[in-house]
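>>> Pasting the sequence and the predicted coordinates here, then a few questions.
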Amino acid sequence: MNDHTVKSYDEELTHLTSIIARMGGMAEAQLSSAVQALANRDDDLAQRVVAGDARVDELDQEVQSFAVRLLALRQPMAGDLRQIVGALNISGEIERIGDYAANLAKRCLILNHLPVTASVAGVVRLAELVRALVKDILDAYLERDLEKAIQVWGRDEEVDSMYNGVFHELIGQMTMDSGTITAATHLLFIAKNIERIGDHATNIAEALHFQILGTQPQGLRPKGDTLGVPE
């Protein structure tokens, strides 16, 4: 390739990264807003999160289309191929994070109008932990920071442990006061969605590791025993 072609190709790869950066920032903001809506019983904010999911989906489609175009026209090899394939995988993980944030917001809208509520404090703590992991892994992607990615990957067990604590806490509320059963059940689903967002953050860490080194992180992903409701 001549210098002009190389420069054009580099610009295209940079553009692909920038789309994912916008998408990741939007999904992170969606999650943060959904947690705020839960903590503050804010219907308006929850509705904005639900509406905003469409934009995350649009950016995912933009990544898919642009990456397929690059694969077809540039026929990349080695590191460039890993960068494009990794972008496809990471985009898919971010799109799922956005979906779970929207699901959280939808359940907020139900919770806010129940006659009897249950404590959301544990769920909010879990969400803040996971939100921090999402922020860290998106920063790691933009900075190509392998060490930070590995740190996120290694904290999946911490998320599972906190999720188990929240699960038992909510079961305890339901046992002590049957009037909280409906609200606590919705919170169990929310907690499970948040735990799954943590899984997607660690999936991004694995995809970034492969993108940079061409290998998966060594050893098994640290996992705690998870209990609770299905997705």
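Received, thanks.
>>> CA atoms for contacts and neighbours, from now on please.
Fine.
>>> Quick one: residues contacting the spatially most central residue of the chain.
The centroid of the chain falls nearest to Ile97 when counting by CA atoms, centre = their mean (3.3 Å). The contact partners of Ile97, by CA atoms under 8 Å, 6 or more residues apart in numbering, come to 27, 31, 197, 200.
>>> cutoff 10 Å now
When contacts are counted by CA atoms under 10 Å, 6 or more residues apart in numbering, Ile97 touches 24, 27-28, 30-31, 53, 56, 91, 103, 134, 193-194, 196-201.
>>> structure B:
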Amino acid sequence: MTVRGQFHVDLNTLRDKLLELGSLAEISLSKCIHTLINRDVDQALQIIEDDYRADRLDEEINDFAILLIAKQQPVAVDLRRIIVAIKISTDVERIADFAVNIAKSTIRIGEGSENLIPIEKIVKMHNIASEMLSLSLKAYYDEDIVLAKKVAEMDDQVDELYGENIRELLKLTKDHPNMIPQITQLSFICRYIERMADHTTNISENVFYLVKGKHYELND
């Protein structure tokens, strides 16, 4: 195999490692919302324990990307592919961290505790953010800027739900002062989901950079 041919194999390996990290983050997102709904402390603890896999893979991606730059000294679009992989890896790893944070908040709320308020809007907010992650990874794989733009536009829905949830939770603090610890954790969870969506928008912006070679603000 030629040096150039091996380089393209290595670029594909880098992409596949990133998609594997994305899959780990998607699994954590799916588990953390079920953990919240069911107040499942055991599963929450498992999510926290499993996070080392995402951390380790993020480190592997960064190390592999740096090695490619050092060995191949890529230019133009190939260099962008490597830079984008590093940036997206960071965003995906942060999304996985937020799933861990939701698990920790669930533990603080407590196993078997009753819902103070219906959490359908929180679940809906999570589902949109989760879909955004899946679509953004597909946009990255396909280098599809149309899909990337759609993902960024979905962030408005998450922001709207975030505002609604926080307003409702703030109202409840007046009527249920004894439940402030639970209200606080639910507020944190809303914030974690909102930040997940922001990081997913970052992924979409990096897809634009990969394809167009220019930076675009998709969520201003």
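That came through fine. Because the structure is predicted, anything quoted here is derived from the model rather than measured.
>>> TM-score of the superposition?
Once superposed, the chains reach a TM-score of 0.94 (TM-score structural alignment, normalised by the length of the second structure), with 219 aligned residues with a CA RMSD of 1.5 Å.
>>> picking up where we left off before, so the residue nearest to the centre of the first structure is in which element?
helix 78-111 (DSSP states H and E).
>>> Give the burial count for Arg196 of the first structure, as a bare number.
19 (other CA atoms under 10 Å).
>>> Which position in the second structure pairs with it?
When the second structure is aligned by TM-score structural alignment, Arg196 of the first structure is paired with Arg195.
>>> buried stuff in the helix or strand that its match is a member of?
Here Arg195 of the second structure sits within helix 180-212, counting by DSSP H and E. By neighbour count on 16 or more other CA atoms under 10 Å, the buried set for helix 180-212 of the second structure is 180, 182-210.
>>> Same question for stretch 96-110 of the first structure.
Those would be 96-109, for stretch 96-110 of the first structure by 16+ other CA under 10 Å.
>>> Distance from the helix or strand that comes right after the helix holding Ile97 of the first structure to the middle of the chain?
Of the helices and strands lying after helix 78-111 of the first structure in sequence (DSSP H and E), the nearest is helix 121-143. Centroid separation for helix 121-143 of the first structure versus its chain: 8 Å, with CA atoms, centre = their mean, to the nearest Å.
>>> what's the counterpart of Ala27 of the first structure in the second structure?
Correspondence of Ala27 of the first structure to the second structure, assessed by TM-score structural alignment: Ala25.
>>> Val56 of the first structure too?
In the second structure, Val56 of the first structure lands on Ala54 (TM-score structural alignment).
>>> Wait, Arg144 of the first structure touches His209, no?
Yes - Arg144 of the first structure lies in contact with His209 (CA atoms under 10 Å); the separation is 9.1 Å.
>>> Next, count neighbours for the nearest residue to Asn112 of the first structure once chain neighbours are set aside.
Nearest non-adjacent residue to Asn112 of the first structure, counting by CA to CA, 6 or more residues apart in numbering: Arg41, 5.7 Å away. Other residues lying near Arg41 of the first structure total 16 when counted by other CA under 10 Å.
>>> likewise Arg55 of the first structure?
15.
>>> One more: Leu79 of the second structure?
As a burial measure, Leu79 of the second structure scores 17 neighbours (other CA under 10 Å).
>>> surely it meets Ala70?
No - the pair Leu79 of the second structure / Ala70 is not scored as a contact, 11.2 Å apart, by CA under 10 Å.
>>> Return the mean post-superposition distance for the longest helix anywhere in the second structure against the first structure.
Identified as the longest helix of the second structure according to DSSP state H is helix 3-38. Compared with the first structure after fitting, helix 3-38 of the second structure deviates on average by 0.6 Å (mean CA distance after the TM-score superposition for the first structure).
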